[in-house]
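Peer 1: kindly return the folded structure for what I paste below:
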Amino acid sequence: MAKPKKTPRPKAETPKGFRDYFGAEVTQRTEMLRKIAAVYHRYGFDALESSGVETVEALGKFLPDVDRPNEGVFAWQEDADADKPGDWLALRYDLTAPLARVYAQHQNDLPKPYRRYAMGPVWRNEKPGPGRFRQFYQCDADTVGAPSVAADAEICAMLADCLEEVGIPRGDYVVRVNNRKVLEGVLDWIGIAEDDERRPAIFRTMDKADKLDERGVLDLLTTGRQDASGAFIEGVGLYIQQAQQIVQYLFQKAVPPQSNKVDEFGEKNARRLASMRQAVEGSQIGNQGVNELEDIVRLAKGLGYEDDRVVVDSSVVRGLGYYTGPVYEAELTFDIQDEKGRTRNFGSVAGGGRYDDLVKRFTGQEVPATGVSIGVDRLLAALQAKGRMQTSEAGPVVVTVMDRDRMADYQTMVAELRQAGIRAEVYLGNPKNFGNQLKYADKRGSPVAVIEGRDEKERGVIQIKDLILGAQIAESATLEEWKDRPSQFEVPRDDLVAKVRDILAQHDLPGGGADK
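Peer 2: This next block holds a predicted model:
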């Protein structure tokens, strides 16, 4: 009789395009979300937490480079094998499409305009790559029901405030603004009809202008090109003259503006607006787009955001298909070293725009809306690349166990430390080997270990070991320096909290300082 086959063990590995986050990464993201939420709240936005799952129909087909309904999302059909299969459902690919559904569903109960912010993971079933994952965090703020571009100007100002709040100083970022109406005007200008099915593909190609040179964009607009991997990417199929005119617009050189416009918009923005006006001279929708950009720049300047922070840029397109007006991106302007040691610009960490037709899909009536999404994980990566974020965090104070029968005494110490606001834990492994307890504390990044054996208990004292100082001494100190700078202290049991606080304060760690 054949032996039954054993069920194979599952592989302990994350699915392709996903990753796990540990310790400092999670707490740093939480702190960043808290800071961004505080800015959103200060601007008058209310929190909203919507479902992570939507119907495919509600999400719509707005992802870039996606033509089939379920491509680009993680989707499944309820009761697929039943006589009457249920709805197609999908994990949300952003936080904006769900907002349109929420507003349409609850509009009678919501204030108008409705200002909300939302934070959480989103999922995209796209090809992963370096720094590009299938699950990532977004941090959005949107105003629904406000037709004025004053709402867009406010979003740009708020985006600048968020970047500065999390540690990106002025000079290291810029909020770049464009208008899809101007881009529509450019296509009108070169003879691409409004109903031409190639328009979405043209916009997606234009959105790559910040990653490709003029030749690369020209090839993608015409016959196609080979990417860095050697794969051939089909072109849009425009005539060479049409493609050249688009490239000329995207990489345009600014023209001299009127002097009064310089005073009104700033030198840089005045020149770029004049160039745009020239490019869409015969297009009604194009000129409307330039007018809206002038209003945004004027309002942003009135709020105190000059063209060193909010700047008009013809190359901003945004790949998502639901944008209808102003679009904006926050770009970090400093250079970093990539994984191959090459110097490159870090690039965009946030983007958004106006999407006046998104709610209309549900209600049949146009509802003006605009908003922004901040890529929190990219922001964290940027701060780490610049050395402005620690890659690890201090672990808890570890109370060691010298006598397992006195666990209650050790738990009392931990309780005192926690009540004083100090992160602490009792060693819960096998206490037989004391050296293993210190190895555990070292692996946790613990700043302090507390020791109380039978002798210390009888004398009413404890030993407190400064693990950070101990590591520093062990690394570089001579024997004489080691004697002069002891890293272990014997103090009265009642001084536990005070001495631990003193050590934490010396290392500028949370929990240090005077008694609270």
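
Peer 1: only C-alpha atoms from now on, for both contacts and neighbour counts.
Peer 2: Will do.

Peer 1: quick one: the strands in the stretch 201-350 of the chain?
Peer 2: Per DSSP state E, counting those that start in this stretch, the stretch 201-350 of the chain carries strands over the ranges 224-226, 232-234, 310-312, 326-337, 343-354.

Peer 1: second chain to compare with the first, below:
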Amino acid sequence: MAKVKKTPRPRAETPKGFRDYFGTDVTERAEMLSKIAGVYHRYGFDALESSAVETVEALGKFLPDVERPNAGVFAWQEGEEEGKGDWLALRYDLTAPLARVYAQHRNDLPTPYRRYAMGPVWRNEKPGPGRFRQFYQCDADTVGSASPAADAEICAMLADCLEEVGIPRGDYLVRINNRKVLNGVLEATGVTDPAQSADVLRTIDKFDKVGEAGVRDLLGKGRLDASGAYIDGVGLDDAQAAPVLAFLTSRGADSAATLENLRAAVGASAIGAEGVEELAQMADLLAAQGYGPDRIVIDPSVVRGLGYYTGPVFEAELTFEILDEKGRKRQFGSVAGGGRYDDLVKRFTGQSVPATGVSIGVDRLLAALRAKGRAGSTAPGPVVITVMDRDRMADYQSIVAELRQAGIRAEVYLGNPKNFGNQLKYADRRGSPAAVIEGAEEKARGVVQIKDLVLGAQIAQNATLEEWKERPSQFEVPRDQMVQKIQDILAGQD
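Peer 2: Alright, predicted model coming up:
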């Protein structure tokens, strides 16, 4: 008789680069996103939920390798057995779907179109510590307005969002720059070769790490890095490097001084002057709304997204320090970024459509709030109705229905009711504020026992025997007063 081969059991583990989110994680994120959505809504932005799947063609320039459509994204081809059909992919971010949505529905949408979107995105990249292949983004964008007022509004809204979720003034800074200013600086260097221009941009991006002296060396012949290896420089002479260094060090005591320094850095460049003027308009608009340098500043060292943004660029940086895994102090850093991207919709329509927006790093902002002790759901767990007699389950379901109809989160214990102590342990693990007990005797007398689990835990931890007797944590109340008593307990625990 042939031996039947057993099918191996699947491994109970998440795929590499993914993770599971449990109750507290999900609740904290939902509460934070709800607060951010409230700010977006207050500013007049509408919610948008687009498909999690886009065509690879729609994702376009976001793909790192257009010759391999599945590189960087999770992609598959429809009708793959015939080698035909569209390539589809899980969305890489929330901006590319917005461009597709606007191009597809522009005749039905108001102009400007102001939307916010929140949800998971997927990237087929190598995972690492704190770097996952699925993560949340939280975006807000204005499509169809070229006014610097749209950029200023996004920055103001970003500052308000940070304060709304629990980051006070002094613990964050929204920093603004403009890609046009940087283009003007490149013009002032006289560099025309695209490859050399790209090298200059990469060098500018290292300013935070190597400082002014390091950038000067890298723009010239090169320098030794921390490991002792020699890094070749871009090859600019001192005169060519001067505008770049002037640009990077142009932040002054206030916006007026910074703008004056930037005008000097861009020299006679028309595009550079245009960028400086846009920054000046943003500064005036933000000042008129009360957003001073303690919240939003012009900072030429912001050089994120150089190959993507076309005008103002901004990021939100948390300025407080935390301890890393080795106990060393370090600044938390950036939790949001954005800017103007006027060329994205053009891919679909052939016509330039101005757009500006911001993306908040949800997981990173949550980590920052936890590091400062400002995260944590305040919602209590469910009230647990214990089961004293499994044959009276209908009675317990009647109790839980009454609590739920009163708006109280509640559940009947559905495990093995044999051990009453295990039922209370379950309630503790659920973070339950109270437990309801109705045995046969209580049922006959028309009463229930209510155990205040929060007070009970406090008494057990701190009180003397005499105090414990004076502050009982279990109450007997008439059955028709049960809801009111639990409402009183919940109110007292707030």
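
Peer 1: deepest of the strands of the stretch 201-350 of the first structure, which one?
Peer 2: Mean neighbours per residue, mean count of other C-alpha atoms under 10 Å, is largest over the strands of the stretch 201-350 of the first structure for strand 310-312, with a mean of 25.

Peer 1: can you give me the offset of it from its chain's centre?
Peer 2: 21 Å (C-alpha atoms, centre = their mean, to the nearest Å).

Peer 1: residues in the second structure aligned with that strand?
Peer 2: Using TM-score structural alignment, the residues of the second structure aligned to strand 310-312 of the first structure are 296-298.

Peer 1: about what we covered before: make CSV from the strands of the stretch 201-350 of the first structure and add distance to P4 of the first structure to it.
Peer 2: Converted to CSV, those look like this (distance: least, C-alpha to C-alpha, whole Å):
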stretch, distance to P4 of the first structure
strand 224-226, 52
strand 232-234, 49
strand 310-312, 68
strand 326-337, 54
strand 343-354, 54
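
Peer 1: and of the ones you listed, who's closest to A157 of the first structure?
Peer 2: strand 310-312 (7.9 Å; C-alpha to C-alpha).

Peer 1: what residues does that closest one touch?
Peer 2: Strand 310-312 of the first structure is contacted from outside by 156-157, 174-178, 268-269, 272-273, 293, 297, 300, using C-alpha atoms under 8 Å, 6 or more residues apart in numbering.

Peer 1: with the first structure overlaid, how far apart is the helix or strand where A30 of the second structure lies on average?
Peer 2: A30 of the second structure belongs to helix 23-42 when elements are defined using DSSP states H and E. Averaged over the aligned pairs, helix 23-42 of the second structure sits 1.6 Å from the first structure after superposition, using mean C-alpha distance after the TM-score superposition for the first structure.

Peer 1: give me the buried positions along that helix.
Peer 2: By neighbour count on 16 or more other C-alpha atoms under 10 Å, the buried set for helix 23-42 of the second structure is T27, E28, R29, E31, M32, L33, K35, I36, A37, V39, Y40.

Peer 1: and if you look at stretch 399-412 of the first structure?
Peer 2: Applying 16+ other C-alpha under 10 Å to stretch 399-412 of the first structure flags V399, T400, V401, M402, Y410, Q411 as buried.

Peer 1: what residue in the second structure is paired with the fifth one?
Peer 2: Which is Y410 of the first structure. Match for Y410 of the first structure (TM-score structural alignment): Y396.

Peer 1: cool, the third one as well?
Peer 2: For V401 of the first structure, the aligned position in the second structure is occupied by V387, per TM-score structural alignment.

Peer 1: so what would you say the end-to-end distance of stretch 156-173 of the second structure is?
Peer 2: 11 Å (C-alpha to C-alpha, to the nearest Å).

Peer 1: host element of the match of Y410 of the first structure?
Peer 2: Judged by DSSP H and E, Y396 of the second structure forms part of helix 393-405.

Peer 1: chain center to that helix: distance?
Peer 2: Counting by C-alpha atoms, centre = their mean, helix 393-405 of the second structure comes out at 39 Å from the chain centroid.

Peer 1: that helix: what's the following helix or strand?
Peer 2: Next helix or strand after helix 393-405 of the second structure toward the C-terminus (DSSP H and E): strand 410-412.

Peer 1: so that following strand matches what in the first structure?
Peer 2: Using TM-score structural alignment, strand 410-412 of the second structure pairs with 424-426 in the first structure.

Peer 1: contact partners of the matching stretch?
Peer 2: So stretch 424-426 of the first structure is contacted by P396, V397, V398, V399, T400, V401, Y410, Q411, V414, L417, R418 (C-alpha under 8 Å, 6+ apart).

Peer 1: again with stretch 48-62 of the first structure
Peer 2: For stretch 48-62 of the first structure, contacts defined as C-alpha under 8 Å, 6+ apart pick out 67-70, 75, 87-92, 97-99, 101-102, 116-119, 122, 320-322.

Peer 1: filter those down to the ones in strands?
Peer 2: Per DSSP state E, strands hold the following members of the contacts of stretch 48-62 of the first structure: A75, W88, L89, A90, L91, R116, Y117, A118, M119, V122.

Peer 1: turn the contacts of stretch 424-426 of the first structure into a markdown table, columns for distance to I503 of the first structure.
Peer 2: Output for those, formatted as a markdown table (distance: C-alpha to C-alpha, whole Å):
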| residue | distance to I503 of the first structure |
| --- | --- |
| P396 | 13 |
| V397 | 11 |
| V398 | 14 |
| V399 | 15 |
| T400 | 17 |
| V401 | 21 |
| Y410 | 20 |
| Q411 | 21 |
| V414 | 16 |
| L417 | 13 |
| R418 | 16 |
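
Peer 1: now for those: which two are most distant?
Peer 2: Top of the distance list for the contacts of stretch 424-426 of the first structure (C-alpha to C-alpha): V401 and R418, 17.5 Å.

Peer 1: any chance you could map the helices in the stretch 401-516 of the first structure?
Peer 2: Ranges of helices in the stretch 401-516 of the first structure, per DSSP state H, counting those that start in this stretch, are 407-419, 434-444, 454-459, 467-476, 479-484, 496-506.

Peer 1: what does the third one contact?
Peer 2: Yep, that's helix 454-459 of the first structure we're talking about. Residues outside helix 454-459 of the first structure that contact it (C-alpha under 8 Å, 6+ apart) are M402, D403, I462, Q463.
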